[in-house]
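> Sequence and computational prediction follow.
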Amino acid sequence: MAIYHFKAKMIKRSEGKSIIAAAAYRRADKLFSAREERSYDYSDKPDVIWSELTIPHDSPEWVKAVKEKHELAPTQTISDFWNLVDANEKRKDSQPAREYLFALPIELTQEQN
């Protein structure tokens, strides 16, 4: 039986969270944080089925350019993008990213989900 679950939350610097670490973990990737001068390596994390950079249709041209670059060099683009966001967030209580979690029915295969 499928169980519904949805949760939306902020990635908050005031809670000691790093958007670079969050992106690396969710992508199972290795990303470098320029602000913290350290790498986050979650490339050994199993079971990442899908990861995508999604943007609104009415995004500025520079954001659309990032999306196009992402299709050619995903890891470098994600690292550059999140470092740019992190560099522009000056407040210690900034909320530079949001995360949306939802459950998929276990009765369905990965392809069906």
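Perfect, I can see it now. Residues are numbered from 1 along each chain as shown.
> okay, CA-based contacts and neighbour counts for the rest of this
OK.
> Tell me who's in contact with residue 64.
Residue 64 sits next to residue 55 when contact means C-alpha atoms under 8 Å, 6 or more residues apart in numbering.
> For residue 98, see how far away it is.
Plainly put, residue 64 is 19 Å away from residue 98 if you go by C-alpha to C-alpha, to the nearest Å.
> try residue 4
From residue 4 to residue 98 the distance is 20 Å (C-alpha to C-alpha).
> try this one side by side with the last:
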Amino acid sequence: MAIMFVRAQVISRGAGRSIVSAAAYRHRARMMDEQAGTAFSYRGGASELVHEELVLPDRIPDWLKIAIDGKSVAGASEILWNAVDSFESRADGQLARELIIALPEELTRAENVALVRDFVRDNLTSKG
């Protein structure tokens, strides 16, 4: 069975969005946007989060491996997105692409997680 629907949207500074705020919302966590000096907290919706993981390509810079080693998924995500935010300096910089994926409700949660992992591996991380 395949994923039924995927929609991609860009998270960009030009639209006035913070990538760290977006990550905090997705992880239902508190994160600090180092560039803006602003904390974002979305812990109130933690019961809505049924699964989280951070998947990176096999070849990532050593500094990132060291920085995220031993961190929670949300903690590693906060480090990653702050690094992206500081690297991309353009006022209209495109910081990330977010994928909205509709999953088959006939599958179990574990089967849907495996389906998304396969999709991410085949279409994203395997390409670096």
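Nice, I can see it. Note that the structure is a prediction, hence the values are computed from the model and not measured.
> Show me the longest helix that occurs in the first structure.
Ranked by residue count, the top helix of the first structure under DSSP state H comes out as helix 74-88.
> Next, the angle from the next helix or strand after that one to helix 74-88.
Per DSSP states H and E, helix 74-88 of the first structure leads on to strand 97-102 as the next helix or strand towards the C-terminus. Strand 97-102 of the first structure and helix 74-88 are oriented at 130 degrees to each other (axes from the mean of the first three to the mean of the last three C-alpha atoms, to 10 degrees).
> Quick one: average offset of strand 97-102 of the first structure versus the second structure, please.
With mean C-alpha distance after the TM-score superposition for the first structure, strand 97-102 of the first structure departs from the second structure by a mean of 1.1 Å once superposed.
> Now do the buried residues in stretch 104-123 of the second structure.
For stretch 104-123 of the second structure, a neighbour-count test (16 or more other C-alpha atoms under 10 Å) marks 104, 112-113, 115, 120-121 as buried.
> tell me the secondary structure for the residue positioned nearest the centre of the second structure?
Centroid-nearest residue in the second structure: residue 23, 5.7 Å away (criterion: C-alpha atoms, centre = their mean). Three-state assignment for residue 23 of the second structure (DSSP: H, G, I helix; E, B strand; the rest coil): helix.
> my guess is it meets residue 76, correct?
No: judged on C-alpha atoms under 8 Å, residue 23 of the second structure makes no contact with residue 76 at a distance of 10.6 Å.
> quick one: stretch 35-54 of the first structure to chain centroid distance?
Relative to the centre of its chain, stretch 35-54 of the first structure is centred 8 Å away, using C-alpha atoms, centre = their mean, to the nearest Å.
> Quote the end-to-end distance of that stretch.
First-to-last residue span, stretch 35-54 of the first structure, C-alpha to C-alpha: 24 Å.
> what's in contact with that stretch?
Against stretch 35-54 of the first structure from outside (C-alpha under 8 Å, 6+ apart): 20-21, 24-33, 67, 70, 83, 86-87.
> What segments of the second structure are strands?
5-12, 30-33, 38-41, 94-102 (DSSP state E).
> returning to what we had before: closest to residue 59 of the second structure among the buried residues of stretch 104-123 of the second structure?
Using C-alpha to C-alpha, residue 121 is the member of those that lies nearest residue 59 of the second structure, at 13.2 Å.
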